[in-house]
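Asker: Following is a predicted model, sequence given first.
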Amino acid sequence: MMKKKFTGAAALGLCLALGISMGASADSRKVVTLGADLTDQQKQIVMNYFGVTSDQVDILTITNQDERDHLGSYVPLEQIGTHTYSCALVSPTSSGGIQVKTANLDWVTCNMIATTLSTSGVVNCDVIAAAPIRVSGTGALTGIIMAYEQASGETLNPQKKELATEELVITGQLADNVGQKEATAIVNEAKTEIISQNITDITVIQNIVNEAASDNNAQLTQDQLDMVTELLDKISQEDYNYDDMKDTLERVDENVGVTSQVDELNGQESNDEESAAQQAAQDAESEAAAETETEVSILDNTNDDAFGDDVITGSTQETETDAPATETEAPEQVLETEMPAETYTGGSSDGIDAQMPAETEMLVETDGYSDTDSEIPEFETEAPAETEAPAETEAPAETEAPAETEMSTEPEYTIDDLTEDKKVIYTEINWYLDRVLDLTTEESRVEAENGQYKEEYAEISQMDVTALEADEETSKELKDKFDKFLLKMLVKGLDEEDKAMDELDTAEYGAPEVKMLSQEIKDLIVTDADQKLTSIDGTLRQTISDEAEAFFKKIYGVDAGEEDGTYTEEEPGETEAYSEDYYDQESYDESYDEGMIPEATNDGTME
């Protein structure tokens, strides 16, 4: 299948020239959605980025439950997380299709959002999807659809909204393997042909998907082919009007298409006469738009300095470049909807995942720790000249330092290396984990009930604890890995990088030790990189992770907002504030005073 050149511009130009109505209601209004878990300061920064004030827009608060309601059928709940940070500004328009701008979204792109919104039934709309910190962006679609319905007064078809969500998730999963541009191009191109030609035969649809992949230099596995084919088969059963979608689908194709730009869908090369007619129609469209345009697009009104440096941006007004996530290095990434399991690298129970360089990930695999050890020496890998092997048998230099040598440099810490107060912490956490992993024996119970810390044990033994229900061997392996991590953290303490917490971390954990321990538990039990817990329900594993986080807060005296207790690693004010560490405080208008933007409720009213 060759990609063909659209002729939609002629029809659009004619409609504009004749004054035919094409879109949004005259009383439509801009709507902003704000993630419920943002701080007031972050909400102000987002509003500043959007270039609007609270009296100019309606405001909706998007909660984690909203995201679960929209995404729960396609994304495991433990990957959705428990917090919401994505925001959006939505403005229905009268023509031009769907235009999207994104900031700080690194898994979902502007073109993915545009083409999936067309599937939801949206025809003409300007959208900005953004977050004050880097997030995956899958949750952004939830707020955008809710905002569009309020702004336009139109209720979208529930089935089409479901298909849009499914399309976004599938495109993102496909992008992990073939690339963001390629994945978007494959789905968009195949969808375009299927809808424009009213194709409903699933065999033909599968052939179209295969050809779209070939057009975009991608090789799909059978599972990937079946996944996309099934999605497009569902879409083919709905009553879409291609004329409503062509502006958006054509623009996306031009932005992400790897091969030649779109050609005619009817399979015939456009002749000179037709090209001239198209150009005339485009000129008429531009002139009509210039005469009727009374307002600058919201995409052109953003304050691009509001989020500081190292911001991933994208716009359907520009040709998409390859994988923006690899071009700049994020200080931290928030995964509102976590990446698929095969690409997810771990994180906290709220979906926050600090991106780690490859060499750190390797150390996690070999010693069980989640932080690097600066004391590990560098090894000489160059073979001495006198022992150099013949060329045909010479081993590559990088293979000469065995992995086990690296492991042997890490000391084996024991409880005897701990101070007395940290022995208490270590013992209490071990008792708790024994209950979670069902490793408490009668002998250990009796010893604890009569031992030095019997009062602490009594309190832990009375807690409501969700058990993992893993086999004994797996439970012992998990306990051993966590034990090594815990001992190292308690003996060596945290380095400056681990101690630094942004506002979101501080609000969620209260102490860096709580954050580190919570992330380790989630890595072991929720993320399950070794795939030892696949038979255990994901919701149960997430519950265990959340309960463990609450327990760690109690141990470190930061539960319920306390700041005294056992936690003494940092003096008040020592932790880096997020606004000081990541945002340029002078990059947003000082007129956005604290509390300027009141809390917004789901019905759009302000409190």
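Answerer: Sure, I can see it.
Asker: From now on I want contacts and neighbour counts done on CA atoms only, so please keep to that.
Answerer: Will do.
Asker: Could you look up the next helix or strand downstream of the top strand by length along the chain?
Answerer: Secondary structure of the chain per DSSP state E: the longest strand is strand 125-135. Using DSSP states H and E, the helix or strand that follows strand 125-135 in sequence is helix 140-152.
Asker: which residues sit against the following helix or strand past that next one?
Answerer: Sequence-wise, the next helix or strand downstream of helix 140-152 (DSSP H and E) is helix 158-178. With contacts defined as Cα atoms under 8 Å, 6 or more residues apart in numbering, helix 158-178 is touched by 70-71, 74-75, 107-108, 112-113, 116-121, 138, 141, 145, 180-184, 187, 218-219, 224, 227-228, 231, 234-235, 238, 339-340, 343.
Asker: and the comparison structure, right after this:
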Amino acid sequence: MRKLAIGGIVIILVVIGAFAASDNVLTNNNDTTMVITYGETTYNNQQYKSIVDDYFSQNANVILENVTTEVITANEVNQISQGISNKTYDSNQIFSSALVDLNGTGNLTVNVDTSKITLVTEEMYASALNSTGINQGYVVVTSPISATGESALAGIMSCYEEATNKHIPDEVKKAANDEIYAQSEVVNSSNASPHQISGLVSEVKEEVAQNNTTDIGAIADAVEQTASNNGIELSQADIDKLAEAILQTQSVKDQANDYKNQVTNVINNGGNGFNIFNIFNF
């Protein structure tokens, strides 16, 4: 069984208002609204803060002097993490970060700094966000030190909620959270890589959606067959865990589609209802 350290799975949300869709680079234009939220551990450690600052300066084309900053505490993070890993974090465990651009009108793009984020893949984030109906925007996830990145999903969803003034239904949010957590647990309990598990889940979700099934037995069979086809060895417990997570996302697809339509309308109407400086009240 492979053990992956949780190591400070918390959120520094970065919201940048302009997205260069042609090459997925965020630019610092005059009309751009920028916010960086630092986890308190990173903010209080100059070395960690410099690592994060340098990463976004180099990879997101951010001029830090023009960015408004906020700090998120362990107490705020624990309100999020309880819904995913059921873990409680101390004030010295707040590290991982997510950059979110809500103004991009293209497809959802997720970039993960794999040198720091050890578990949750780009595909995992994209799959879970799509399960909520989020299919637009630009997301970057990083951390000053190694972290799994599990809790970042909840923070990203909160960012979409507050910025669009549209609440993701609780059942939809729970399904997306559980999808990330189920995949992380299966990675920890099997010999499969995160990319293998995220690819498997995406493939099965597509098959389940095409067949429009909510039969847990049929979904479990699809997980088992897809794993076999891809040379992935899973225990029955792992198969059942993934099947249950996929069933949840399939069961709330109508609510997710409704949320997607609401977000699309907000974005297409020029961001009506956006209040970028209030998005971190979670």
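Answerer: Structure's in. What do you need? Keep in mind that this is a model prediction, so the values were computed, not measured.
Asker: ok, back up a step: would you write a PyMOL line that selects the buried entries of the contacts of helix 158-178 of structure 1?
Answerer: For the buried members of these, the matching PyMOL selection, counting by 16 or more other Cα atoms under 10 Å, is:
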select buried, resi 70+71+75+107+108+112+113+116+117+118+119+120+121+138+141+145+180+181+182+183+184+187+218+228+231+235+339
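Asker: Can you measure across stretch 99-115 of structure 1, start residue to end residue?
Answerer: Length of stretch 99-115 of structure 1, first residue to last, Cα to Cα, to the nearest Å: 10 Å.
Asker: again, but for stretch 37-57 of structure 1
Answerer: First-to-last residue span, stretch 37-57 of structure 1, Cα to Cα: 20 Å.
Asker: Just the buried residues of it, please?
Answerer: Buried residues in stretch 37-57 of structure 1 (16+ other Cα under 10 Å): 37-38, 40-52, 54, 57.
Asker: Spatially nearest residue to S152 of structure 1, not counting backbone neighbours?
Answerer: S28 (5.0 Å; Cα to Cα, 6 or more residues apart in numbering).
Asker: Which residues are in contact with that neighbour?
Answerer: S91, P92, A151, S152, G153.
Asker: Who wins on neighbours among those residues?
Answerer: Greatest neighbour count in the contacts of S28 of structure 1, by other Cα atoms under 10 Å, goes to P92: 26 neighbours.
Asker: Quick check, that one in contact with C125.
Answerer: Yes: applying Cα atoms under 8 Å, one finds P92 of structure 1 in contact with C125, separated by 4.2 Å.
Asker: Now do the shared contacts for these two.
Answerer: Common neighbours of P92 of structure 1 and C125 (Cα under 8 Å, 6+ apart) do not exist.
Asker: SS state for the residue nearest to S152 of structure 1?
Answerer: coil (DSSP: H, G, I helix; E, B strand; the rest coil).
Asker: a helix runs through Y38 of structure 2, doesn't it?
Answerer: No: looking at Y38 of structure 2 with three-state DSSP, it is strand, so not inside a helix.
Asker: Can you get me a residue count around E473 of structure 1?
Answerer: Going by other Cα under 10 Å, the residues that sit close to E473 of structure 1 add up to 9.
Asker: and the gap between it and E182 of structure 1?
Answerer: When E473 of structure 1 is compared with E182 of structure 1 (using Cα to Cα), they lie 43 Å apart.
Asker: just to revisit the earlier point, what stretch of structure 2 lies opposite the longest strand of structure 1 in the alignment?
Answerer: Using TM-score structural alignment, strand 125-135 of structure 1 corresponds to residues 137-147 of structure 2.
Asker: Structure 2: matching residues for the helix or strand containing I460 of structure 1?
Answerer: Element membership of I460 of structure 1 [criterion: DSSP H and E] is helix 454-461. No residues of structure 2 are matched to helix 454-461 of structure 1 when aligned by TM-score structural alignment.
Asker: neighbouring contacts of that helix?
Answerer: Looking at what lies outside helix 454-461 of structure 1 - Cα under 8 Å, 6+ apart - the contacts are E428, W431, Y432, A448, E449.
Asker: Swap in 7 Å and give it another go.
Answerer: Here helix 454-461 of structure 1 makes contact (Cα atoms under 7 Å, 6 or more residues apart in numbering) with Y432, A448, E449.
Asker: Name the member of those residues with the most neighbours.
Answerer: Busiest of the contacts of helix 454-461 of structure 1 [other Cα under 10 Å] is Y432, holding 21 neighbours.
Asker: Surely A98 of structure 2 is in contact with T142?
Answerer: Yes: when contacts are counted by Cα atoms under 7 Å, A98 of structure 2 is listed as touching T142 (6.2 Å).
Asker: Tell me where structure 2 has helices.
Answerer: Ranges of helices in structure 2, per DSSP state H, are 40-43, 46-59, 74-81, 122-131, 152-164, 170-189, 194-211, 216-229, 236-251, 253-268.
Asker: D238 of structure 2 -> structure 1?
Answerer: Checking TM-score structural alignment: D238 of structure 2 goes with Q224.
Asker: one step back: want to throw the helices of structure 2 into a markdown table with distance to N111 of structure 2?
Answerer: Converted to a markdown table, these look like this (distance: least, Cα to Cα, whole Å):
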| stretch | distance to N111 of structure 2 |
| --- | --- |
| helix 40-43 | 21 |
| helix 46-59 | 10 |
| helix 74-81 | 22 |
| helix 122-131 | 6 |
| helix 152-164 | 13 |
| helix 170-189 | 16 |
| helix 194-211 | 14 |
| helix 216-229 | 25 |
| helix 236-251 | 23 |
| helix 253-268 | 21 |
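Asker: Tell me which of those lies nearest to L26 of structure 2.
Answerer: For the helices of structure 2, proximity to L26 of structure 2 was assessed by Cα to Cα; helix 46-59 is nearest, at 8.5 Å.
Asker: so what corresponds to G39 of structure 2 in structure 1?
Answerer: In structure 1, G39 of structure 2 lands on G35 (TM-score structural alignment).
Asker: S91 of structure 1 versus its match, what's the distance?
Answerer: For G35 of structure 1, the distance to S91 of structure 1 - Cα to Cα - is 18 Å.
Asker: aligned partner of A218 of structure 2 in structure 1?
Answerer: Using TM-score structural alignment, A218 of structure 2 lines up with V204 in structure 1.
Asker: show me the contacts for that match.
Answerer: Contacts of V204 of structure 1 (Cα under 7 Å, 6+ apart): none.
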